[in-house]
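*Asks:* I need the structure of the sequence given here:
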Amino acid sequence: MIFSSWEYLLFFAIMLILLSTIKIHALKKAVLLIGSYYFYSVWDYRFVLLVLVMTLINHVSAVSIDRSTVEAVRKRWLIFSVIANLTILGFFKYFNFFIDSANGLLDQFGMTFPLLSIVLPVGISFITFEVMSYTIDVYKRDIKPSSIWDFSLLIVFFPHLIAGPILKPRHFLPQMARDIVIKRSNLIEGGQIFIFGLVKKIIIADHMAMFVDPVFASPGEYSPLTVWLAVIAYAVQIYCDFSGYSDMAIGSAKCMGIDIPRNFNMPYLSRSVTEFWRRWHISLSSWLREYLYFSLGGNRKGAIRANINLILVMLLGGLWHGASWNFVLWGLLHGLALVIHKLYFNHVLKKREINHWLYRTAAWALTFVFVCVTWVFFRSQSFEHSWLVLRKMFLIDTGGLMWFYPYLGFVLVLVLAGHMVGVRLKTYPSVNLTTFGGLFILFFVLFALLLLMPTASTPFIYFQF
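*Replies:* Modelled structure (predicted):
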């Protein structure tokens, strides 16, 4: 049940009707919780039990941490919960990855370990980070343990359940104490945010996949220019796909009067890798900074240790994205780029601020090209496949078919215009539905969605994480 499907729209409409009809707050939360578990069960009902187990482990741990006055006991409960969460994530997501890597070394000795047939639970990476942040926040005494029902809603609240944004307990849980009221103003605002995300997914991301997938499947058959265009198209695809999902999640929650923080802020306008990670997947980058980078010591133990911590965080962030050495290399490259920019900022920009338009343009271009090149490792299935793409991009291997995808030009103009509007608005675009102009724009967008909808919608990219 993906957000861009009629099944989801029907499910969501039923949820809104039930929440607007029921008057008792506790019963509303019960309906929301049951509906969220149903939403997850549609993907694979077998893993509902896994989510329940993770919820119970972390609820018991949080309550035990809060009740104890002995620091050693509190720490033991925290360690237990963290190990339990990472063990579950590690088994489902990384068991075969590490076994396969070990087999590569042991094969020369005639020894191998069998791989298991493991189905990856949808959204397991996001769920793991959220339950860990809950017990860590309770341990740090930033929050008090909530009821198991509110904590369950933090984990399985259906708009963000499958692919985030990653919710912080101290932001979400207080909202559960307020009554869930379906207001007309929230429906209008949330509905428009949802449609905005739907446009990104259907009109942009799904159409970019029609160009990206064939070129990345056989990069050796295409010319260097075509491969470059496909890499740029993928940069647009993954941004519009993931930010579109986040927008639809935020819009769905807003319709119910629940706020989910924005997850993207026009990242391709960034003029440094540091700025890129402040704008891209904000909920993940803030989680890594708050719960991992600071836990490793941050910059409190000197510059060298801070740089090592930064690289370690990005390595683990890359591995979080998937069980592949390509993701590890992608994280390493971003970690090294963050360190280089940090050194440049501390030793150059702090002493002499450069604000010339030519410098700003060059900084933007360098950042964008770096991000696009590293997306090659994110998109490719192996080092060998990444190398084939890079050979084409940097003219080591020339020749091949020239394919100009006309829709890419339309999309680039559309994305550029959207960024120009976004810079001015600094928020989601909206129209006044009480005016003829506003209604005309709304119906025009809906008509465009129906007209340009591909015959087969591609799955959201981040569902595999």
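
*Asks:* make it CA atoms for all contacts and neighbour counts henceforth
*Replies:* Noted.

*Asks:* right, and residue 216 touches residue 389 too?
*Replies:* Yes - counting by Cα atoms under 8 Å, residue 216 does reach residue 389; the two are 7.5 Å apart.

*Asks:* neighbour-wise, which of the two wins?
*Replies:* residue 389 (28 against 23; other Cα atoms under 10 Å).

*Asks:* my guess is that one contacts residue 376, does it?
*Replies:* Yes - applying Cα under 8 Å, one finds residue 389 in contact with residue 376, separated by 7.3 Å.

*Asks:* can you tell me the SS state at residue 162?
*Replies:* With DSSP: H, G, I helix; E, B strand; the rest coil as the basis, residue 162 sits in coil.

*Asks:* ok so, going back, between residue 216 and residue 389, which contacts overlap?
*Replies:* Jointly contacting residue 216 and residue 389 under the rule Cα atoms under 8 Å, 6 or more residues apart in numbering are residue 227.

*Asks:* one more to line up against the first:
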Amino acid sequence: MLFNSIDFAVFLPIVFILYWFATQRNLKYQNFLVVVASYVFYGWWDWRFLFLIIFSTIVDFLIGIKLANTDNPIKRKGLLWTSMLVNLGFLGFFKYYNFFLDNFVTAFSFFGKEIHASSLEIVLPVGISFYTFQTMSYTIDVYRKKLEPTKDFIAFSAFVSFFPQLVAGPIERATNLLPQFYEKRIFDYHKAVDGMRQILWGLFKKIVIADNCAEFVNLIFDNPDSYSGSTLLLGAFFFAFQIYGDFSGYSDIAIGTSRLFGFHLMRNFNFPYFSRDIAEFWRRWHISLSTWFRDYLYVPLGGSRGGTSMKVRNTFIIFVVSGFWHGANWTFIVWGLLNAIYFLPLLLTDNNRNNLEIVAKGKLLPNFHELLMILLTFCLTLVAWVFFRADNVSHAFQYLSGMFSISLFSIPDFPGMMKAFLTLIFIAFLILIEWNGREWQFGIAHLGQNWKRPLRYTLYYAIIFVIIWFGGAEQEFIYFQF
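*Replies:* Below you'll find the model as predicted:
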């Protein structure tokens, strides 16, 4: 079920009414309704995938209880590895089986040995990378004794399958989300209004920005030889805003929907395209995944506590694994390596913790140096996005070769130029609104909150009008494939 579909527009009010009017007096009923609604939401794609999420839920629930009942370090490690093998085993089979098989066959062909192996027609379960990491965080935190294991199976099931963020995050920690299922929720009008604002802005980013950009991205990336360097640059620019509008739009809708039901989810995007270096970008982009890898992979590997060689090694590991998490394709691994290379100079000069505050804080505009650094960081990110979007590595290099040709200085020309110009206007509007709200504590949930009432509602109705009249063709969210 897509957030930007009629199905969800019907589903959400029904669940909302049942949640606040039929189950409000009983916490267990509220949690049970969340589980049922989440399974309906997830099963809308393919009901067979429900068996995976239910099995993963049962395994980690039981392992959590067993971890609490033993202090034997060998047994505890065995239980932890059981959880890891089950969850990563499912993820590895559905997401990476054919990738490893194809590369295994290719590797042997270099030595003159032909291996005949058949790939499997495996359908990737929607959101498996997200809920797998979410339930793994529970087991790891219980193992580390940072969290008491729950004995409430319904609450735990609701935590694992919570429908607003089930499919594409944010990847919530058990320490944040699970305790919220222990407390009775009371309807908060102001929190619900904030949620509606965030949903509205998320729909704008998805339907108007991402879906319109997708039309030109698909056209240009599918035929890179047919267009000038300037057109290819514009195609990469459109993809940068397609993926931002698509993924941060999903996060906004997820966080806003959660607010309607009395839940607080972590912030997943913090205006990343206003970053002044790559380190700052990664503190502001897909925050839930970046911090997950930091706490559960980077720090256990030694983090930045060792010498220079250890810091460099851990940095490359974290970025490569992050790239591989995104998909079973060498393009994602190269994308991760490229970001590691971008990050390396900052790490070696101990400048990776600069720019911890939002740019131009308390000012209307950035100074010249800040603006230059923002543009440089965006350009580096844009080049990396080409690998993320390309079908394969050779396609990415072909695209970049054409983009950096002499025709880079020509005027872009491709079908649909007028619509593309209108899309650029909407992107400029997005940048303007988010720049204006970059210092808001809860981000875009405060959209227009401090404006005078007539101006505020003019903004809301204008956004609704633009969504209805200028929305692109319905597209699935990009991160559903991850």
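
*Asks:* could I get the TM-score for this pair?
*Replies:* The TM-score (TM-score structural alignment, normalised by the length of structure 1) is 0.94; 460 aligned residues with a Cα RMSD of 2.2 Å.

*Asks:* can you tell me the closest non-neighbouring residue to the most centrally placed residue in structure 1?
*Replies:* In structure 1, the residue lying closest to the centroid (Cα atoms, centre = their mean) is residue 281, at 5.2 Å. For residue 281 of structure 1, ignoring the flanking residues on the chain, the nearest one in space by Cα to Cα, 6 or more residues apart in numbering is residue 263 at 5.2 Å.

*Asks:* neighbours of that neighbour, how many?
*Replies:* 23.

*Asks:* list the contacts of it.
*Replies:* With Cα under 8 Å, 6+ apart, residue 263 of structure 1 has these contacts: 165, 243, 246, 279, 280, 281, 282, 283.

*Asks:* please redo it, this time with the cut-off set to 6 Å
*Replies:* Residue 263 of structure 1 makes contact with 281, 282, 283 under the criterion Cα atoms under 6 Å, 6 or more residues apart in numbering.

*Asks:* make a markdown table from the residues you listed and add secondary structure and distance to residue 445 of structure 1 to it.
*Replies:* Output for the contacts of residue 263 of structure 1, formatted as a markdown table (DSSP: H, G, I helix; E, B strand; the rest coil; distance: Cα to Cα, whole Å):
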| residue | secondary structure | distance to residue 445 of structure 1 |
| --- | --- | --- |
| 281 | coil | 26 |
| 282 | helix | 28 |
| 283 | helix | 29 |
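
*Asks:* name the nearest of the residues you listed relative to residue 442 of structure 1.
*Replies:* Using Cα to Cα, residue 281 is the member of those that lies nearest residue 442 of structure 1, at 27.8 Å.

*Asks:* aligned to that closest one, what sits in structure 2?
*Replies:* Aligning on TM-score structural alignment places residue 281 of structure 1 opposite residue 286 in structure 2.

*Asks:* now that match: how far from residue 243 of structure 2?
*Replies:* According to Cα to Cα, to the nearest Å, residue 286 of structure 2 and residue 243 of structure 2 sit 11 Å apart.

*Asks:* and for those two, which residues touch both?
*Replies:* With Cα under 6 Å, 6+ apart, residue 286 of structure 2 and residue 243 have no common neighbours.

*Asks:* what span of structure 1 is the longest helix along structure 2 aligned with?
*Replies:* Scanning structure 2 for the helix with the most residues, using DSSP state H, yields helix 229-260. Residues 224-255 of structure 1 are matched to helix 229-260 of structure 2 when aligned by TM-score structural alignment.

*Asks:* also stretch 195-203 of structure 2?
*Replies:* Using TM-score structural alignment, stretch 195-203 of structure 2 pairs with 190-198 in structure 1.

*Asks:* what about the matching stretch, how far off from structure 2?
*Replies:* By mean Cα distance after the TM-score superposition for structure 1, the fitted stretch 190-198 of structure 1 averages 0.7 Å away from its aligned residues in structure 2.
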